[in-house]
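Enquirer: Dropping the sequence and predicted coords here.
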Amino acid sequence: MIYQPSLITSSAAWIAQQELSDAPGKKQRRVIHEEIPVQDIDPDLRKLGHHIKRCTRKHIRVHVPAMRGSEWSHFLRSLEISRALN
C-alpha cells in the first residue's frame, strides 16, 4: 500500500500505515535558553512577581494579564528569583 498524501485522505489510513512501518515518531526538541540576569528583568514584571508570591502565601487568587513571550519569560524568571530568596 502506497500512501499518497491528500486533503481528502482519511486519517485512519495514515494511522494504519504508520503502525505498519518501523519509522519512529518525530519528537519535538526542547529549546533551552540562557537564564535572564536579575538586572535585566523589567521592574514592573518583578513587582508583579512579588505581588503574586505574596498572594499565594495568603491563598488569594491573582489575575495574570496577557503578555508577550519576552514579558512572560521575564515574569517567570522574577517568580523563580523571589521564591529562591525565601
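Expert: Nice, I can see it.

Enquirer: can we go C-alpha only for contacts and neighbour counts from here?
Expert: Fine.

Enquirer: all helices in this protein, in order from the N-terminus.
Expert: Using DSSP state H, the helices of the chain run over residues 11-20, 43-57, 69-84.

Enquirer: adding another structure so you can compare the two:
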Amino acid sequence: MIYQPSLITSSATWIAQQELSDEPRKKQLRVIHEEIPVQDIDPDLRDLGRHIARCAHKHVRVRVPAMCGSQWSHFLRSLETSRALS
C-alpha cells in the first residue's frame, strides 16, 4: 500500500480544477487608509518613534515591542513625520 499525504493530493487536485475552470482569478486588493493627522498620534508611540529614529541615526540596535494594528499605524506615522524612514 502506497501512502500519499492528503495535503499534497488535495492541493494538486484543487490546482488542476482551477486551471480547467474559466473563472478569473481573484486578486487581493490593498486597502488604502487615510493618513493619521499628527495631532492624533498617541504621544507614547510618538516618543517611541523619535527614540527609534535617534537610535537609527546613531546605528544602534533597537527592539521594537509587539503592537496591535492601530498602534503599529501610529508608530509608523510617527516615523514618517520625523522624516526618519520616509
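Expert: Ah, there it is. These numbers were taken from a predicted model, which means no experiment stands behind them.

Enquirer: returning to what we had before: quick one: closest of the helices of the first structure to residue 33 of the first structure.
Expert: Taking Cα to Cα, helix 69-84 is the member of the helices of the first structure nearest to residue 33 of the first structure, at 10.1 Å.

Enquirer: Make JSON lines from the helices of the first structure and add mean neighbour count to it.
Expert: Listed next are the helices of the first structure as JSON lines, based on neighbours: other Cα atoms under 10 Å:
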{"stretch": "helix 11-20", "mean neighbour count": "11"}
{"stretch": "helix 43-57", "mean neighbour count": "15"}
{"stretch": "helix 69-84", "mean neighbour count": "16"}
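
Enquirer: and those as TSV, adding distance to residue 30 of the first structure?
Expert: Listed next are those as TSV, based on distance: least, Cα to Cα, whole Å:
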stretch	distance to residue 30 of the first structure
helix 11-20	24
helix 43-57	25
helix 69-84	15
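
Enquirer: quick one: which of the ones you listed is nearest residue 34 of the first structure?
Expert: Using Cα to Cα, those put helix 69-84 closest to residue 34 of the first structure, at 10.9 Å.
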